[in-house]
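Asker: only the shape, not the letters, is given here:
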């Protein structure tokens, strides 16, 4: 039982290292290309900072 547990632990360690390596590479790729078009820019929503009833002044 200990050998199978050790083997599983080693597989998980290797998978986590590979995942981290892949995520770092993706992050570097994104940093090189800059922000994607439209990143950080959002369309004003229907309920902006003034609130949903802001256009009903004078009622």
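Answerer: In hand now; what should we look at? Just so we're clear, the structure is a prediction, and the values are computed from it rather than from any experiment.

Asker: from here on, contacts and neighbour counts on C-alpha atoms
Answerer: Noted.

Asker: where exactly do the helices run in the chain?
Answerer: 2-33 (DSSP state H).

Asker: what about versus this one:
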């Protein structure tokens, strides 16, 4: 019985994570569209700034 419950919980978690990923991808596409085509500003430049070594 416990194995069945843990499998159901794992399946619910998997589905929730999948939906979250879809939502985040849609948000990223929306932000990219708002920035305009060919404009690389946005989350990519923020990540690049974050990953630069500090002086």
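Answerer: On my side now, so go ahead. Computed from a predicted model, the values in this text were never measured in an experiment.

Asker: and the TM-score between them?
Answerer: Once superposed, chain against chain, the TM-score is 0.62 (TM-score structural alignment, normalised by the length of structure 2); 38 aligned residues with a CA RMSD of 1.6 Å.

Asker: report the contact partners of residue 19 of structure 2.
Answerer: Shown in contact with residue 19 of structure 2 (CA atoms under 8 Å, 6 or more residues apart in numbering): no residues.

Asker: and stretch 13-25 of structure 1, which residues are buried?
Answerer: Neighbour counts using 16 or more other CA atoms under 10 Å place no residue of stretch 13-25 of structure 1 among the buried ones.

Asker: structure 2: matching residues for that stretch?
Answerer: The aligned range for stretch 13-25 of structure 1 in structure 2 is 15-27, by TM-score structural alignment.

Asker: how close does that stretch sit to structure 1?
Answerer: Superposing on structure 1 and averaging over aligned pairs (mean CA distance after the TM-score superposition for structure 1), stretch 15-27 of structure 2 comes out at 0.5 Å.
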